[in-house]
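Undergrad: Have a look; sequence and predicted model below, questions after that.
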Amino acid sequence: MNAESKIYIAGHRGLVGSAIMRNLRTKKYGNLVYRTSAELDLRKQVEVNQFFQDEKPEYVFMAAAKVGGIISNSTYPADFIRDNLMIQTNVIDAAFRHGVKKLLFMGSTCIYPKFSPQPMKEEYLLTGELEETNEHYAIAKIAGVKMCEAYNRQFGTNFISVMPTNLYGINDNFDLKNSHVLPALIRKFHEAKMNSTPLVEVWGTGLPKREFLYSEDLADAVVHLMETYSGSDLINIGVGKDIAIKQLAEQVKEIVGYTGEIFFNTSKPDGAPRKLVEITKLKELGWEAKTPLEEGLKLTYEWFLQNLSEENLKS
């Protein structure tokens, strides 16, 4: 890519897409193209093909997806498999048909096997059963990874796939019905603090471990990979460290300033016991995360406080 390259960011208003836009602008990429979901429904093939025909992007960051936490994945499995299959199929195929030079597809480490050896290496994909609470999302994302691989093999495209670990940061989704664990904890503790609630409920035992990557770091990583890496091999993106949910809850509690108690509801699902990624390939490609978890949490909570009235904070 160069400063004049036409770059399409699919999902530019989300956690990942907005971070990619900020990173590209900081690095003086000025020819960016994007559409809201109201302007372009990526689930509709005709609209997607028309967009690629009209705009002719040279590079594509595929950050658009239907995502959510345990509750929404368990409640709406059909929505997750249908919408993600349609979105990624339309964009990947249109990128091929309209001569895109390079596309970066965003997978997720939650699509690795539930009981994968730790840390999870890229080659562990499809070596075991999936976590049942997000199986349908995972199957869709695996299909996207394999679609990029297949188009590279058959058509000689340059479509790369990355596997980010759990993400958080600016523009996260704080809706308690469909958010991930970290933004949900921030909102729960904040509201409990404001309402002087004596107890905050956290799902599960608190024992599972998760790895968390600040969204601005992810954006820096994917732009770096778009600039430097080509191939069909998956690339994990993470920090190489994880934390138990119980410790995470205590850390968020402290940053928010909540003084009540935490109740771990063990009748609720834990999800996978651990999800730490092996990041040797990423380091060899010249990139490492820069933002410590505590610093990232403080920045995210500051953003949350400044955007309390925004639509994505409403239940």
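TA: Structure's in. What do you need?

Undergrad: alpha carbons only for contacts and neighbour counts from here, please
TA: OK.

Undergrad: For the helix or strand containing residue 160, give me every contacting residue.
TA: Taking DSSP states H and E as the criterion, residue 160 maps to strand 159-164. Under the criterion C-alpha atoms under 8 Å, 6 or more residues apart in numbering, residues 102-109, 145, 148-149, 151-152, 218, 222, 230-238 lie in contact with strand 159-164.

Undergrad: Okay, one more to line up with it:
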Amino acid sequence: MGAEVTFVPGKLDRSSTFYVAGHCGLVGSAIWRNLEAEGFSALVGRSSSELDLKNRDDVFAFFAETKPRYVVLAAAKVGGILANNSYPVDFLSDNLRIQVNVLDAAREHGVERLLFLGSSCIYPKFAEQPIREESLLTGHLEPTNDAYAIAKIAGIMHVQATRRQYGLPWISAMPTNLYGPGDNFSPEGSHVLPALIRRYDEAASNGTASVTNWGSGSPRREFLHVDDMAAACLHLLENYDGSEQVNVGTGTDVSIKELASIVAGVVGYDGEIIWDTTKPDGTPQKLLDVAKLSDSGWKASISLSDGVKRTVEWYRANADHIRS
């Protein structure tokens, strides 16, 4: 057993080395932008081509070289229902290897403060709404993304085990559905909101008479702009120290039909909307209880309508080189 490290809430040292794993992705890039804006001057990041986090030896060598004091583990293999349902082995294997390598190397090289990022899909499919942190492992997972969820649950357990065995004040946060600049807009790999943005924007540009969406449109989802998520991450690193994961969201949700209507309005599409009910809906509702986060002194500031507008503007400005 290692000696317990006492965490004193307060500002992190802006001059200390801070590694953002996954800094090129949706979440990691937002965290990087926020940390830069907050005055962190020694940020470290490596793209997947520069450092394969699935390669254990390379990860340990990277930590030995850079010796970060703080780490946010935002690197992950992610995707929507279609991708998760089609490639469960990839989502399980890749994420487990990334997490184990980074967390083990961070412990080996004395990382003082670490935040592991998971996903709200870790919770049971039919968990009581809104979903509280203690709902973890109390029921069956949504089958379409259970492999990814199990990997993320393993990450939470790894952080908790590190706290128990080594006394390190590491923490975990579970964001709701995220969106914003840097998202994946590909037809095969995207989540629902960027998929809708691409679909409706293309339909508006092409004058398409109708757009067909998966499912019934009745499931309800909560959406958090990734810049809000980034702000919440720094807030938790400076103010929270507990073994239980913290839900990060807005505390409000909308139906997929309502979301589609918002997106269509923002991009200027006024054609027919068709719902293909032969396709799966996924979990009927997924709304997080964010009382723990609120009690710590943080709440989201970007509304869904404003966030969608910002995301559409970014998508159109970067259409030539976004992930597609």
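TA: It's in. All values derive from a computational prediction rather than experimental measurement.

Undergrad: which residues of structure 2 does stretch 30-45 of structure 1 align to?
TA: Mapping stretch 30-45 of structure 1 onto structure 2 (TM-score structural alignment) gives residues 41-56.

Undergrad: May I see the buried residues of the matching stretch?
TA: Going by neighbour count (16 or more other C-alpha atoms under 10 Å), the buried part of stretch 41-56 of structure 2 is 43, 45-46, 53-54, 56.

Undergrad: aligned partner of residue 27 of structure 2 in structure 1?
TA: That one, residue 27 of structure 2, aligns with residue 16 by TM-score structural alignment.

Undergrad: so that match touches residue 215, yeah?
TA: Yes. Under the contact definition of C-alpha atoms under 8 Å, residue 16 of structure 1 touches residue 215, with a separation of 6.2 Å.

Undergrad: And the helices in structure 1?
TA: Ranges of helices within structure 1 are 15-26, 45-55, 70-75, 77-97, 135-155, 181-194, 215-228, 245-256, 280-284, 293-306, based on DSSP state H.

Undergrad: what would the ones you listed look like in JSON lines with distance to residue 207 of structure 1?
TA: JSON lines is the format used below for the helices of structure 1 (distance: least, C-alpha to C-alpha, whole Å):
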{"stretch": "helix 15-26", "distance to residue 207 of structure 1": "26"}
{"stretch": "helix 45-55", "distance to residue 207 of structure 1": "43"}
{"stretch": "helix 70-75", "distance to residue 207 of structure 1": "16"}
{"stretch": "helix 77-97", "distance to residue 207 of structure 1": "26"}
{"stretch": "helix 135-155", "distance to residue 207 of structure 1": "21"}
{"stretch": "helix 181-194", "distance to residue 207 of structure 1": "13"}
{"stretch": "helix 215-228", "distance to residue 207 of structure 1": "24"}
{"stretch": "helix 245-256", "distance to residue 207 of structure 1": "6"}
{"stretch": "helix 280-284", "distance to residue 207 of structure 1": "26"}
{"stretch": "helix 293-306", "distance to residue 207 of structure 1": "18"}
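
Undergrad: Out of those helices, flag the one nearest residue 117 of structure 1.
TA: helix 280-284 (15.4 Å; C-alpha to C-alpha).

Undergrad: That closest one packs against which elements?
TA: strand 235-237 (3 or more C-alpha pairs under 8 Å, 6 or more residues apart in numbering; DSSP states H and E).

Undergrad: residue range for the strand it packs on in structure 2?
TA: The aligned range for strand 235-237 of structure 1 is 246-248, by TM-score structural alignment.

Undergrad: Residues in contact with that stretch: which ones?
TA: 120, 132-133, 172-176, 229, 232, 288-290, 292-293.

Undergrad: Equivalent analysis for stretch 191-203 of structure 2, please.
TA: 79-81, 179, 183-187, 209-211, 259-260, 263-264, 267-269, 312.

Undergrad: again, only this time at 6 Å
TA: 80, 185, 264, 267 (C-alpha atoms under 6 Å, 6 or more residues apart in numbering).

Undergrad: related to what we said a few turns ago, out of the helices of structure 1, nearest to residue 63 of structure 1?
TA: Across those, closest to residue 63 of structure 1 is helix 15-26 (C-alpha to C-alpha), at 5.4 Å.

Undergrad: out of the contacts of stretch 246-248 of structure 2, which is most surrounded?
TA: residue 172 (29 neighbours; other C-alpha atoms under 10 Å).
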